[in-house]
Structures are given as structure tokens and as C-alpha cells.
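# sequence? don't have it. structure:
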């Protein structure tokens, strides 16, 4: 199991800038979250650590020793009671504000993440390192890190205010005691180093955690249930799962000793020097030198306790903020990502032609081209079939056509203009596409077809599209017809469709919209020969006069095409009409004859059954 390599950029992130960045996002999402925590923490902590533990104690001891009269005590007691009630009111109000704001912040931040994800290049989804970064970015929101860093910032701020008040009181008794507090500031340096150390550990565990999450998700998905129960693949997955756990254990052991050393050094400066040193010197002044009053001695000891508690609170908050800031670097990188596929300014007009001119393409991490010197032209109203075996480059051709990627060499022209010059939204909107890895969602059938909430008129349009795709025979038998939700994930009355039925529903999206060019990528991969023939008859009817591109390794669609190009190894090895290629007796003729005989055998078996 591989570990993630830590580079200098990841290990030396700007902590302070990231804290400011995170707090800025929170403030923009809903400023009430910070206000609510401020009301809870600042007033309450100053009241407990300073007013209650030190000032009130000092007044009480001065009265006992005769330095102040009882009237002063009564007045102080009244003020204390008023402040106590006020503390409860402010804390309760702040809690209400904070609870309401927390949900709003998480909603707004998640929306920002979703919107950014929509703008990413398709290539990001084919890059494993992107998933690592995306997982760490979404972890910031799903784990409530925004809430934590806001609480820690306000809590640390309240601790600093309390600490200043306590130090001012101690210095008024004897400034020499401030010397024992100097080591406390070293704790912050130690905790900063410790936070980065923890971050390195967690970063190395990210891929292992992603493997664990994938396997945990897979064993519960319906799509994998049959394969898991009829093969040995479950043992392979469990082996990977156990390997990820073992790899994480190795990482934890690797960093365990270092974290222990950090904690011990931090405790030494945080408690031993502070508490033992102050107590010893205060005892020396009180007993041996006799120049300290009882009230002063008690206040110093109480102050030391408060300083220790406040420092511990500040240190913990500072430590957590450092860790959160490191995680926020991933979110910042995610938001700062600039798509490589940049939209142009021109609006894509009505389709006239699409041309590939000497196009070659190589994926970023690949050693060789997926397409090499591909050239062809498609004019309005023509039908093109792109055929070839799996891995021939058909899907890559589609990605360049829709500008999910840009050509490495050569150019793709729409109406004679390089596609890079067009506005992405208007350009892609010219194509109605059915992908081979079709997906339907846990929404109603009508919503899956129209891709939006449907009016009654839109439902009628969706129903007709379902009839054209051949899906309506099944959909009409469902309890709520086209209003039935697909899958039972969120609705116990939902419907589960077969692979072929799901593909028909997905294909219905094409029939439900107006388009310039129809692109069908393996549109019948899940259909039997009869259903496939019916679908192509419907496609031929609906797309009459339209420009259509079929991309398939199944050649039944090729007979409908005005032009066929045959891809092999990323190159066009044959092109022409069906009749021309059959007469040529090359690769296409061989593939077509083989598939035709397979279809004949399947139909014969169906007749016998």
C-alpha cells in the first residue's frame, strides 16, 4: 500500500494566512457564528477566570485581614451577582445565535464546494491525486472544521484577554512573578511544530483512508452485490482493506514517539516550570522574607491556577487552529484551482460543420498518444459512425469533441472556428449526448428525463420521449408511472430498473430536447438485439434531418450512417460508407460479419426459447 509523499509546499503551509482565510469564509457564509461564539466565550471566560477566581477572592481576603470594610464586600457581592446573571443571559443568547448560524455556514460552504466541483475539468476526475485533495477539502465541511476553527479562535481570544487581566493583577503584587510565565510562550512554538507533525501523519494516511472508504461503500452498493456473492472478489477487497489498516498502523507507529516527545516538552513548560516555580518563590517571599500579605499570597496562587487553566485553553485552541489551518490549505487549493479548459467568448451558432484536422491527443500521465493524426469532416444533416474495438480511442474522440480536453496537436473546428474560441456552455449545449456509462438519479422518472422539476406539459413531453426510447412499456406499469422515484434509497416505493431499462430512460433525455447534433456513445450497450433494433428505428425517426454521431463497437448503428470511420490504436485505418467498407474486405468487414453471425445465433436461441 503506497504512502502519500509530503512535498515542501504541503509541509510548510502558511498557518496564519490559512486561519485568516478560514475565518473570512465563515464571516462571509454567516457572520452570526463568530458573534454567537464571542458572546459565549469572551464574557464567560473573563468572568470565571478573572472576576470570580481572582478579583472576588482578593476582595474577600482583604476583608478577612481587615484591609477593607464589610460594606465594600457587600457592594462587590452585589456587582458579582449582577455580572453572574448577565453572564448567563449573554451566554444563552450567544448559544442560540451560534446554533442557528452553524447550519447556515455548513450549507453555504457545501454549496461553494459543489459549485466549484461543477466547474472542474473532467480530467480532474481521472486523476487519483485530485480525489485525495477533494476528499481532504470536503472533510473540512463534513467534519465541522469551520465550526471548530471559529470556536477555537474566539476561545483563544477570550483566553488572551483573561490572561492579560490576570497578568496585570499579578504584576501589581510583584512583577518578578511574570518571569515564571515566560516559558508559556514557548509552548505555542512547540504546539505549532506538533500540529504540522500531526498533519503530516494524517496526510500520509489519506490514500489508505480513501481505500477503506471505497471498500466500505462498495460492499453496501446494490451494483456490486451479485459479484461479491458469486466470486472471490470479496476476499481481495478485504485484503486491500486490511492492508490499508496495517499501513495506517505503520504510519501511527512512525509518528507516535515524536508526538510523545512534543507532548512531554509542552507539559514541562506549561505546568512544571510555571506551577512549581511560582509556588516555590511565593512561599519563599511569604515565609522567609515576610514581605507578602496573606491576600497577596493567595491571589498569586489562585492566579497561577488561572494562568495554567487559561494557558491550557489557549494552547489547545492554538493547537487545533494550527491543525485546522493545515487542512484549510487543501480547501484553499481546491477553490484556487483554475480549469485548464478555458471558455471562449464566441457564442456557438447553429451547427453547420464539425471538423478534426490532424488531431493528436495524449492524456497527461500517458506514455503514448490515445489519438494520432485524426482528420475528418461532418456536415449538417449527415450521420457519422465511429467504430472500433474497445480501447481504439472512440471515447477519447468524444471527449475532444465535447471539449472535456483540448487536442495536444491539431485542432477541432466547429463551423470552421477552433472550439477553444467558443463559450463552453453554448458550445456543449449544441450537442445532445447519450453516454455509454449512463447514470440515472434517485429522482422521479420524469425528472431524470427532463433534468429538472416538471410541469404537466413537461411530463407529457417526457412521457413521449420515454415512448420513443422504448422505456414507457415498463414505466407505465410502475405504481406512480413517470412520477415514480428511481431506486429505493430515499423512497420505499421507488423502483429498481434493469440495466437495459435504465439505459432507455437515460436515452429518453435525447428525445426530450431540441438539439443541433446528437451524439450517441454506445447507446445500446445494455440492450438485446430486438430492443436495440427498436431503439435505432426510433432514433432514425426522431433524428431525421439532424446531424447524428454514433460511437460504438457494435456495428448495427453503422448501417444508418452516411460515413463510417474505423479507429484502431488511436488512428483512422478505414473510412467510407457501409457498402464501400464491406467491399473493401478490411477490418470493418471482418467485425461486421462476426457480429452479424453472433446476432443470428442470439435470435435463433431466443426463437427456440
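That came through fine. Note that this is a predicted model, so its numbers are computed, not measured.

# only C-alpha atoms for contact and neighbour calcs from this point on.
Will do.

# what's next to stretch 477-492, contact-wise?
440-446, 459, 463, 475-476, 493-497 (Cα atoms under 8 Å, 6 or more residues apart in numbering).

# Now that we have those residues, which of them are buried?
Applying 16 or more other Cα atoms under 10 Å to the contacts of stretch 477-492, the neighbour count classes 440, 442-446, 459, 463, 475, 494-495 as buried.

# try this one side by side with the last:
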């Protein structure tokens, strides 16, 4: 199994790497190739259609320049007394047709770009979700991973399409520029180089703007995450009752307003800096444009350009200036998005270790013994291990319990046994073989884990149970057997639509369950998996004492010979286990049967009596074994 990747990325280091990437033609070509491959895979027909429309629009613009010149020439001939009415109407109609074609192309392009954008976004979401559901569970213990995920969701998902949009805009502007430029050269060769020079100030200012935008996105990621979280707390269904019970609405809104005001202040300063650069760049281009127009006036006065040619040149200058600005803006968009694409590429690379989980031979169908062999685990960003050299053994068909106070490392140990965390040291072994020798996906398929903080899916009762094994379509008989085994059948079958009832009031016809009923649904989910090893992490936390006792008393019968690891902080629940392991500060401090541990007068006996004292008189609690 690959080592856990916590997605740690130092923002300062990432910015430094981005700055070190020069805006060279080679880098531009790399970004273009990457983005075109993605867009081509998402919608090649739309992409080719957009390119064809760009070329058509470019030809229409060049034709408009020539049509304007022909119209002006015809008008001047009429003023001189000529009867060239046909020579006037033909270019006028041609100009009207070309203008209409340009407008139609623009409208069609907008709709096609929207559809292509959604297809690219869908493709990117597929890849991002593959990473978020495939990376090691330890990644979700790292705030750096969440920061990176937030950046990808906020910025990088749309950037591949923005690069392609920039490429399409560049292609269209280049094609239009060539057409209009050729028309302008036919009027006066001097005007074209002046206009090209006019785009340089915009290009120079855009280089700095792209860096500012990337730096701003990097520094604002934690702020945006907090804003998103505060929004969720104030709108979430689960949080609503506590917000009202404790009167938190005004306090939370004030926190939200403070975070949002901080962001708006930073955004305002950022946009002022970008606006200043943009103004300077466009002022430089405007100065060059004025010089170009002055040169045109000089040509008219010296007789180097006719009046009709001058009118067409003015139209061409305006069109060409727009196309040059579009060309350089496309370059800016590509380079600016490229900084985010580097971040996105690094994030998507996190999926590689996850793909290794399905590689390798399948794990055996069963085992005679499974256990943790001196395993340790340290969470990302923590200096102290959560589990220290713990050893736990389970033999086939046994019910083994792990007990300890909160924070003793019980759940972390369970996640290692389930193949969800890789031990920092030591190994999880099946019949003496390190499970890393097999495909981890096949190992997990033979384990059912029922967590205390299980997910309450807003789906039907049948789907909630059948999520225990999605390797094949659910069967009603199997779902009902699992529900009966977990004691959830009565609550489900009493609902209006039975197993088809959505277990959430978010949807019409939905019903909610009590905490204890939900707990039984979660346990049914584990039974449905029909796994060789069942791990129950505080499965009775929401059950009343009688239901808890019944659950554990029937556990052996329900498991039908399967191996079970039962985790609890309630010592009275697990006294009938074949073996009990006691954890403290991440270590296994003692183990044995209930009677052996009570006779040892160690930590188990002390904690058992402390808990018993809450229910029995002191003299009886002290004698209880």
C-alpha cells in the first residue's frame, strides 16, 4: 500500500514555483496541448465547430473592410454625377449580409461555448471526484489537503476550458487579424506595424496581472473555506436545532460578516492593483492608436490614400486594434490559467497512489487469523502517534473487543485493521501475511466497518442498507434479512412506502428516524456486506441500555461464525467477548477475558468499577465482576 499522501503543499513554495515558470513559447505550447487534449476528449465536434466559426467570422470581418471601401467609393462616384447605382447597392447589400453573418456567428458561438464548457467541467469533476474519493483516508486529516481541494474547486476546474477559450479567441483574432491586416496593407503598409506595436503595452501589463490573480487565489483559500463553512453551519439541517437552541444566529452571522468583509477588503485592493495595470496597458495602446490615426491623416493630406481608402482604413484600424487586443488577452488568459493548471495537475496526481489499491493479487477468501502486529500511526501534522506499537489478534469466528477511554486510539486502530490507514510502523497481517501484498481494494471488500459517525444517506431505506455492498444490484430479500438481523426491519416496514421510503425530509415523502433506529440501519449496512471480518466502532452509542445489551447478546448468532472486532468505551457491553484489549494513550496496556482482567486488578478493573458505580450502589459496584 502506498504511503498516505496528505496533500501537503506550502502556498509560498507553490507561488515561487509559479513565478519561476517563464512565459516562453515552449510553456505556451505545453499549456495549449494539455488543454486541447482535455477539450477534445470532452467534445471534439463542438471544438471543431467553434474553430470553423472563428475562421468564418475572420473572413466576414475582412470582407466588411473591403465592402466599406467599395461603398465609400460608390458614394463618391455618385456625388460626382456618376450613375453607378448597381455599384452602390451590391457592396451595401454585401456589407449588410456580412454584418448579419458576424452577429449570427457570435450568437451561435456563445451557445456552443456554454455547452462545451459544461462538458469540460463534467470531465474535470469526474477526475477531481476520483481523487477525493480515492486518496488515502489520512489525507482528510490534513488542512493542506482541504486547502488544495478548495483551490481546485474554486479555480482550477474551469481553467482548462478557459485556456481553450483563450486559444479559440487567439485563433479567431489571428485569422481575423490576418484578413483585416491584408485589407489594411492593401490601403497602406505603414499602418499595420503601428497597430501591432499598440498591443505590446497590454501584453506587458497582463503578465503582471496574471501573477497577481494567482497570488490572490492562493492567499484567499483559507478565508473562502471558512466562509463556506460558516454558510453551511447557518443553512444545514443538522446544525439548525443547535443554532436555535443556543441562540447562535446573530453570533454566527457576525462571524460570517467579518470573514466576508475581510475577503471583500482584500478583493478590493487586489482589483485596484489589477485595474491600475490594465489602465496603464490600455493607455499605452491608446497612444499608439492615436499615432496610427495621425499617420493616416498625414497620408490623406499628402494624397497617399484616397478618401474611400481612408474610410476603409479607419474601419480596419478599429477592427484590427480590437483583434490585437483579443489576441494578447487570449495569451494572458492562457498564462494566467496555466498557473492554476499546475496546481490542478498536482492535485490530480494524488489519484495515482489510490489506483495502486486495485493492483496486485486478490486477498484470500478467508483467514484463520487476522491481527495488528506492533502497529503505530501518526496523523498528518501531529508529532505524537495516535497508536503506539499495538498488537491485537483475532481468530476466525471470535468476537474480540477493544475498550478504552476517549482518545485512547481505538478508532485509529480499527481503521488500520480495515485497511483504511497504513501503519507508520508494523503491519496488518492475515494468517501472517502483510495485507500490502494484495490488492487493498480486495482486502476491503472482505471487511465490513460500521463507524459511530456513519453516513445518513438521503436515499431510500433499501439504498441505505444496500450501500454495504454496491458490487452488484441490491436484492430485496438480502436487504430485508440484513434489516431483520440488525433490528431495523420494524421501523422501516412501519413507514408509508416501507423500504422505498427516503430516509430524509429533504425530499417529498421522506421520513426521518431516531438516533437508535439510524444506528440499526447502519448495522444492517454492515450485515448486508456479508464480510469475513466485521468491525463495529461504537455501534451502540445511540442505543438505550436494553437495546445495547440485546445487540451484543445476539451478535454471535447474527454474525453466523464471522470474525468481529467490537470497539466500545462501555466496559459492561463487552464482558462476554472472547478477548478484550484495553488501550490507553495509543498503546495496548492489557488484554484477556473479562474474568482475567478483573482478577488482574489493572486499568480494566478500575474503569469497569468506575462505570458500574454509575448504576449500582458502591458496595455492589466494587464486587461486580
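Done, it's in. None of the values given here were measured: they were computed from a predicted structure.

# Please state their TM-score.
The TM-score (TM-score structural alignment, normalised by the length of the first structure) is 0.89; 593 aligned residues with a Cα RMSD of 3.0 Å.

# What is the nearest of the buried ones among the contacts of stretch 477-492 of the first structure to residue 393 of the first structure?
Closest approach between those and residue 393 of the first structure, by Cα to Cα: residue 440, at 25.4 Å.

# Quick check: the aligned residue for that closest one in the second structure?
When the second structure is aligned by TM-score structural alignment, residue 440 of the first structure is paired with residue 456.

# what sits against its match?
The contact partners of residue 456 of the second structure, taken as Cα under 8 Å, 6+ apart, are 464, 503, 518.

# Helices - which of the residues you listed land there?
Among these, the members found in helices (DSSP state H) are 464, 518.

# Now, of the contacts of residue 456 of the second structure, which are buried?
464, 503, 518.

# follow-up on the earlier one: filter the contacts of stretch 477-492 of the first structure down to just the ones in helices.
Using DSSP H, the contacts of stretch 477-492 of the first structure in helices are 445-446, 459, 463, 475.

# circling back: nearest to residue 294 of the first structure among the buried ones among the contacts of stretch 477-492 of the first structure?
Nearest to residue 294 of the first structure among these is residue 442, at 73.1 Å by Cα to Cα.

# Against residue 278 of the first structure, how distant is the nearest residue to the closest one once chain neighbours are set aside?
Distances taken as Cα to Cα, 6 or more residues apart in numbering place residue 486 nearest to residue 442 of the first structure, at 5.1 Å, with adjacent residues excluded. For residue 486 of the first structure, the distance to residue 278 of the first structure equals 70 Å [Cα to Cα, to the nearest Å].

# Equivalent analysis for residue 173 of the first structure, please.
Taking Cα to Cα as the measure, residue 173 of the first structure falls 13 Å from residue 278 of the first structure.

# Name the nearest residue to residue 54 of the second structure, ignoring sequence neighbours.
residue 172 (4.7 Å).

# Number of residues surrounding whatever residue of the second structure lines up with residue 111 of the first structure?
By TM-score structural alignment, residue 111 of the first structure lines up with residue 126 in the second structure. Applying other Cα atoms under 10 Å, we find 11 residues neighbouring residue 126 of the second structure.

# Show the contacting residues for residue 126 of the second structure.
Residue 126 of the second structure neighbours (Cα under 8 Å, 6+ apart): none.

# and the one helix or strand residue 158 of the first structure maps to, how far from the second structure on average?
Under DSSP states H and E, the secondary-structure element containing residue 158 of the first structure is helix 145-173. Aligned to the second structure and superposed, helix 145-173 of the first structure gives a mean residue distance of 2.5 Å (mean Cα distance after the TM-score superposition for the first structure).

# now stretch 77-87 of the first structure
Mean deviation of stretch 77-87 of the first structure relative to the second structure after superposition (mean Cα distance after the TM-score superposition for the first structure): 6.1 Å.

# Check which residues of that stretch are buried.
Under the neighbour-count criterion of 16+ other Cα under 10 Å, stretch 77-87 of the first structure has 80, 83-84, 87 buried.

# go on, stretch 597-613 of the second structure?
Under the neighbour-count criterion of 16+ other Cα under 10 Å, stretch 597-613 of the second structure has 597-598, 603-605, 607-609, 612-613 buried.

# Could you list the residues in contact with it?
Counting by Cα under 8 Å, 6+ apart, 570-572, 582, 590-591, 621-622, 624-625 sit against stretch 597-613 of the second structure.

# Now render the buried residues of stretch 597-613 of the second structure as JSON lines, adding distance to residue 535 of the second structure.
Converted to JSON lines, those look like this (distance: Cα to Cα, whole Å):
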{"residue": "597", "distance to residue 535 of the second structure": "22"}
{"residue": "598", "distance to residue 535 of the second structure": "25"}
{"residue": "603", "distance to residue 535 of the second structure": "24"}
{"residue": "604", "distance to residue 535 of the second structure": "21"}
{"residue": "605", "distance to residue 535 of the second structure": "24"}
{"residue": "607", "distance to residue 535 of the second structure": "23"}
{"residue": "608", "distance to residue 535 of the second structure": "22"}
{"residue": "609", "distance to residue 535 of the second structure": "26"}
{"residue": "612", "distance to residue 535 of the second structure": "26"}
{"residue": "613", "distance to residue 535 of the second structure": "29"}
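
# about what we covered before: tell me what the helix holding residue 158 of the first structure is packed against?
If contacts are counted by 3 or more Cα pairs under 8 Å, 6 or more residues apart in numbering; DSSP states H and E, helix 145-173 of the first structure sits against helix 15-30, helix 32-46, helix 294-336.

# Adding distance to residue 345 of the first structure and mean neighbour count, write the ones you listed out as a markdown table.
Shown next, in a markdown table, are those (distance: least, Cα to Cα, whole Å; neighbours: other Cα atoms under 10 Å):
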| stretch | distance to residue 345 of the first structure | mean neighbour count |
| --- | --- | --- |
| helix 15-30 | 31 | 17 |
| helix 32-46 | 40 | 22 |
| helix 294-336 | 22 | 21 |
